[in-house]
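[1] sharing a model that was predicted from the sequence below.
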Amino acid sequence: MSNPSTFTEVAALIAEPARAAILLALFDGRALPAGELAFAASITPQTASTHLAKLVAGGLLACETQGRHRYYRLAGAHVAQAIEYLSAIAPLSAIVLKPQSREAQGLRFARCCYNHLAGQLGVAVSQALEKNGYLRAIDDKHFEVLPAGEIWLRTLGIDSRTLKPARQCLDWTERTHHVAGSLGVQLLSAFCDAGWLRRSKDSRAVLVTPKGWAQFKAQLGLDPRDLENLEHKPALAG
C-alpha cells in the first residue's frame, strides 16, 4: 500500500493494536528506532518492521536514516491531531497501559501531545490563560491571543505575533480542549526551559518541578489542589 487515499485504508492502519501502540509511542514528536517501538508495542522486532513499513507506506510515519540506524516519527502534526480526536472517542492508552497503572495516571495528569502540553495540566493551563484574559476562544478550533496575553507571553520569551493562530486540541483523557499548534509548542518549550516542567526520558509524561508549581500559582493562579483527581498526580520532579 502506498499513500492510502481512502478513509477505510487509513482507519485499517490505525485500528491494528500493535500499530496503534507504535503511533502512541511517537505521540510526543520524538523519533525512535524500531527496537524501542517493538518494545512499546510488545511485539518482536521482525513484526515491528512489518508494521513500520506499512505505516510509512500509508503516510502515517516518516523514516529518517542516520548512518546504519533508522528512526521513525509521526509524519506530521495532522497525524497526531487525527489520533487525538479518535482517542477522544475511545482512548488508545488502554492498548498499552492498564487503566489505573502509575504510568497511565501520570500520562493523564500531564503529557506531551506532539510537542505541546496535554492532560489535566494542559487543560488547566489553557483554562487559566482564558480566565486571566490572555487567550479567548474565537471558534471551536482556535484561540486568539489577547493584548494582555501578548505581554505575558513575552515574559516567557514568546512573541505571539510571529506565530500562527493558536489551535485548540481536543484532549482525549479530559474531553475538553488544550492549547496546541505553534503556540502550544512554544509554551511547552518555554516551561521546560524555565525549569517549570521536565519531560520524562522514558515516556510522554511531563513532571512539574517545585519551581513550576510556585510559578503556575503565582502567574496563572493554578494550585495543585484545584486539579481534578489530584491524588493521581505523579511525584514532583527533583
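    Sure thing, it's come through.

[2] C-alpha only now, for contacts and for neighbours.
    Noted.

[3] my read is that L74 contacts A80, right?
    Yes: shown here, L74 and A80 form a contact pair, counting by C-alpha atoms under 8 Å, at 7.2 Å.

[4] and those two? Which one has more around it.
    Just comparing L74 and A80: by other C-alpha atoms under 10 Å the higher neighbour count belongs to L74, 26 against 21.

[5] nearest residue to that one other than its sequence neighbours?
    Excluding the flanking residues, the one nearest L74 by C-alpha to C-alpha, 6 or more residues apart in numbering is L61, at 4.5 Å.

[6] look up how far L32 lies from the one you found.
    When distances are taken as C-alpha to C-alpha, to the nearest Å, L61 and L32 turn out to be 11 Å apart.

[7] likewise A62?
    With distances defined as C-alpha to C-alpha, the gap from A62 to L32 amounts to 11 Å.

[8] same question for T8.
    Relative to L32, T8 is positioned 27 Å away (criterion: C-alpha to C-alpha).

[9] neighbour count: these two, which is higher?
    In this view T8 and L32 are compared by other C-alpha under 10 Å, and L32 has more residues nearby, 17 against 10.

[10] the more buried one against Y72, yeah?
    Yes: here L32 lies in contact with Y72, judged by C-alpha under 8 Å, at a distance of 5.3 Å.

[11] ok, now how distant is A38 from L24?
    Counting by C-alpha to C-alpha, the gap from A38 to L24 is 12 Å.

[12] just the buried residues of the helix or strand that contains E9, please?
    According to DSSP states H and E, E9 maps onto helix 7-15. Judged by neighbour count using 16 or more other C-alpha atoms under 10 Å, the buried positions of helix 7-15 are V10, L13, I14.

[13] now the residues you listed in CSV, with distance to F216?
    Conversion of these to CSV gives the following (distance: C-alpha to C-alpha, whole Å):
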residue, distance to F216
V10, 40
L13, 40
I14, 36
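
[14] what's the closest non-adjacent residue to T65?
    Spatially, and ignoring its direct neighbours in sequence, T65 is nearest to Y71 (6.2 Å; C-alpha to C-alpha, 6+ apart).

[15] hang on, the one you found in a strand?
    Yes: under the criterion used here (DSSP: H, G, I helix; E, B strand; the rest coil), Y71 sits inside a strand.

[16] rewinding a little: what angle do helix 7-15 and the helix or strand following the helix holding E9 make with each other?
    Next helix or strand after helix 7-15 toward the C-terminus (DSSP H and E): helix 17-25. Using axes from the mean of the first three to the mean of the last three C-alpha atoms, to 10 degrees, the interaxial angle of helix 17-25 with respect to helix 7-15 works out to 80 degrees.

[17] how about L170, what does it touch?
    E84, Y85, A88, T176, H177, H178 (C-alpha atoms under 8 Å, 6 or more residues apart in numbering).

[18] mind running it again at 7 Å?
    When contacts are counted by C-alpha atoms under 7 Å, 6 or more residues apart in numbering, L170 is found next to E84, Y85, T176, H177, H178.

[19] what about versus this one:
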Amino acid sequence: MRAIRALGAALLMLGLSAAPAAADTPTASPSGDSSAPTQAGTSFRTATEIEQGQRATANGSTGDYLYWSFPADAGQRPTVHATVKLPEQHTTQTWQVDVYDGLRRRQACQWGAQTRTVGAEAASVDLTCVLRTVRAWSEPWANDPLPGTYYIRLTVVSLSNADLGLPVDAAVQVDSKDIGGAAAVDGSLAEPLVPGIAVTAKKDDDDRGAVLSDIEPDGGWASGWWSDRWVWTGIGAILAALAGIGGYALTRGSGRPSHVPPGV
C-alpha cells in the first residue's frame, strides 16, 4: 500500500506540473519597444521583419501593398491584428489583410474580420486574421501552416479614384497562443520554411551561409520535438502501472489453492 500511495503522490505532482504547459498562454506584448519597425515593405522580398508581440507601424498611401514578415513555430496559433488610420476626407473603402506562409501559399483565416468595408465617416478600420495552428509536419499535398516565416499583406481592395494615393497610417501586431499537445503530430520538418534556407550550402555547424530571413521564435525553432503530450503519455503510463498493482493486490488471495486440505 505504501508503494501505491507513493505512486499516487508522484502522479499528482506530475499532473500539477503539466497543467501550466497545457494552458493557452498568449505571447506577451512588449510596451514601449523602441526597436519596433516604423516602415513596411512593398513586396515579399522586401517585407519588414517583425517579432511576435511587436507593434509595427508604417506610413503609406491608399493603393499601396504593405508587407511584413514574422516567425511562427509548431504548436502556435498566430493572430494578426491590423489597423489603418484613414484620412479625414475619404469615401467608402474596403481594406483586407492576407497572410502567406514561407512557400507564399495564402493561409485561410479560421475567424476574424479579414476584409472590412467602412464608410466616409470612419476614422479607421480594424482587421483580424486568426490562423490555424502551425503543425510540425504535414503531407506534401496539404496546405497546412508549417513552421517558418509568415508574410502579412495589407492593402485596400476597393475605393474610388478620388481616394487613390491619399496618405494612411498602418499598424500591425502578431500574437500567438500555445496550443500544446493538442496539435502535436508524429513528425517534423528537416528545416523551417524560412526563405533561402533550402538553397544555402551548410559548411559547418557555425556557418549556414546566407539566409534571406533572420527572424526566429524566442529560444529557436522547436521543430515539434517536444510538447505536453509527452507529459500526459507519462501520466497514462503511471495510471496503467497503478491499475496493474491494484489489480494484483485484489486478486492475489492467500496464495493457497482452495481445494488443498489444511495441513498438507
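    Perfect, thanks for sending it. What you are looking at is a predicted structure, and each value in this text was computed from that prediction instead of being measured.

[20] please state their TM-score.
    TM-score for the superposed pair, counting by TM-score structural alignment, normalised by the length of structure 1: 0.24. Supporting figures: 102 aligned residues with a C-alpha RMSD of 6.1 Å.

[21] overlap in contacts of A62 and L32 of structure 1?
    Common neighbours of A62 of structure 1 and L32, using C-alpha under 7 Å, 6+ apart, are Y72, R73.

[22] now L86 of structure 1: how far from F143 of structure 1?
    Computed with C-alpha to C-alpha, the distance linking L86 of structure 1 and F143 of structure 1 is 22 Å.

[23] what's the helix or strand for L117 of structure 1?
    L117 of structure 1 belongs to strand 116-118, assigned by DSSP H and E.

[24] following element in sequence after that strand, please.
    Of the helices and strands lying after strand 116-118 of structure 1 in sequence (DSSP H and E), the nearest is helix 119-131.

[25] A helix includes Q186 of structure 1, no?
    Yes: membership of Q186 of structure 1 in a helix is supported by three-state DSSP.

[26] how many residues are close by the residue nearest to L74 of structure 1?
    Other residues within reach of L61 of structure 1, judged by other C-alpha under 10 Å, total 21.

[27] isn't it up against A77?
    No: counting by C-alpha atoms under 7 Å, L61 of structure 1 stays clear of A77, with 10.9 Å between them.

[28] hey, where'd the strands end up in structure 1?
    In structure 1, the segments counted as strands under DSSP state E are 32-33, 61-66, 69-74, 111-113, 116-118, 135-137, 142-145, 166-170, 177-180, 197-199, 206-208.

[29] one step back: what is in contact with L61 and L32 of structure 1 at once?
    Taking C-alpha under 7 Å, 6+ apart as the contact rule, the neighbours common to L61 of structure 1 and L32 are Y72, R73.

[30] now do the buried residues in the longest helix seen in structure 2.
    In terms of residue count, the longest helix belonging to structure 2 (DSSP state H) is helix 229-251. Of the residues in helix 229-251 of structure 2, R229, V231, W232, I235, I238, L242 count as buried by neighbour count, 16+ other C-alpha under 10 Å.

[31] what packs against that helix?
    Applying 3 or more C-alpha pairs under 7 Å, 6 or more residues apart in numbering; DSSP states H and E, one finds that helix 229-251 of structure 2 contacts helix 2-22.

[32] buried residues in the helix it packs on?
    For helix 2-22 of structure 2, by 16+ other C-alpha under 10 Å, it's L7, L11, L14, A18, A21, A22.

[33] tell me what it is packed against?
    Other helices and strands packing on helix 2-22 of structure 2, by 3+ C-alpha pairs under 7 Å, 6+ apart, are helix 229-251.

[34] quick one, the helix it packs on and helix 2-22 angle?
    Between the axes of helix 229-251 of structure 2 and helix 2-22, defined by the same axes, to 10 degrees, the angle is 160 degrees.

[35] next, the contact list for I4 of structure 2, please.
    Going by C-alpha under 7 Å, 6+ apart, I4 of structure 2 touches L242.

[36] at 8 Å instead, please
    L242, I245, G246.

[37] and the gap between it and L11 of structure 2?
    10 Å.

[38] now the buried residues of helix 229-251 of structure 2 in JSON lines, please, with extra columns for distance to V130 of structure 2.
    Rendered in JSON lines, the data for the buried residues of helix 229-251 of structure 2 read as follows (distance: C-alpha to C-alpha, whole Å):
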{"residue": "R229", "distance to V130 of structure 2": "24"}
{"residue": "V231", "distance to V130 of structure 2": "28"}
{"residue": "W232", "distance to V130 of structure 2": "27"}
{"residue": "I235", "distance to V130 of structure 2": "32"}
{"residue": "I238", "distance to V130 of structure 2": "37"}
{"residue": "L242", "distance to V130 of structure 2": "42"}
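
[39] how many residues are close by Q93 of structure 2?
    Neighbours of Q93 of structure 2 under the rule other C-alpha under 10 Å: 20.

[40] do I have it right that it meets V125?
    No: with contact defined as C-alpha under 8 Å, Q93 of structure 2 does not reach V125; the gap is 9.4 Å.

[41] returning to that earlier point: could you dump the strands of structure 1 into a markdown table with distance to S189 of structure 1 added?
    Supplementary listing: these in a markdown table, determined by distance: least, C-alpha to C-alpha, whole Å:
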| stretch | distance to S189 of structure 1 |
| --- | --- |
| strand 32-33 | 20 |
| strand 61-66 | 23 |
| strand 69-74 | 19 |
| strand 111-113 | 11 |
| strand 116-118 | 8 |
| strand 135-137 | 18 |
| strand 142-145 | 18 |
| strand 166-170 | 15 |
| strand 177-180 | 12 |
| strand 197-199 | 9 |
| strand 206-208 | 12 |
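
[42] so which of these is the most surrounded?
    Sort the strands of structure 1 by mean neighbour count, taking mean count of other C-alpha atoms under 10 Å, and strand 116-118 sits at the top with a mean of 29.

[43] which helices and strands does that one pack with?
    For strand 116-118 of structure 1, the contact count by 3 or more C-alpha pairs under 8 Å, 6 or more residues apart in numbering; DSSP states H and E identifies strand 111-113, strand 177-180, helix 181-193 as packing neighbours.

[44] in a markdown table: those, plus distance to A57 of structure 1.
    Output for these, formatted as a markdown table (distance: least, C-alpha to C-alpha, whole Å):
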| stretch | distance to A57 of structure 1 |
| --- | --- |
| strand 111-113 | 23 |
| strand 177-180 | 27 |
| helix 181-193 | 26 |
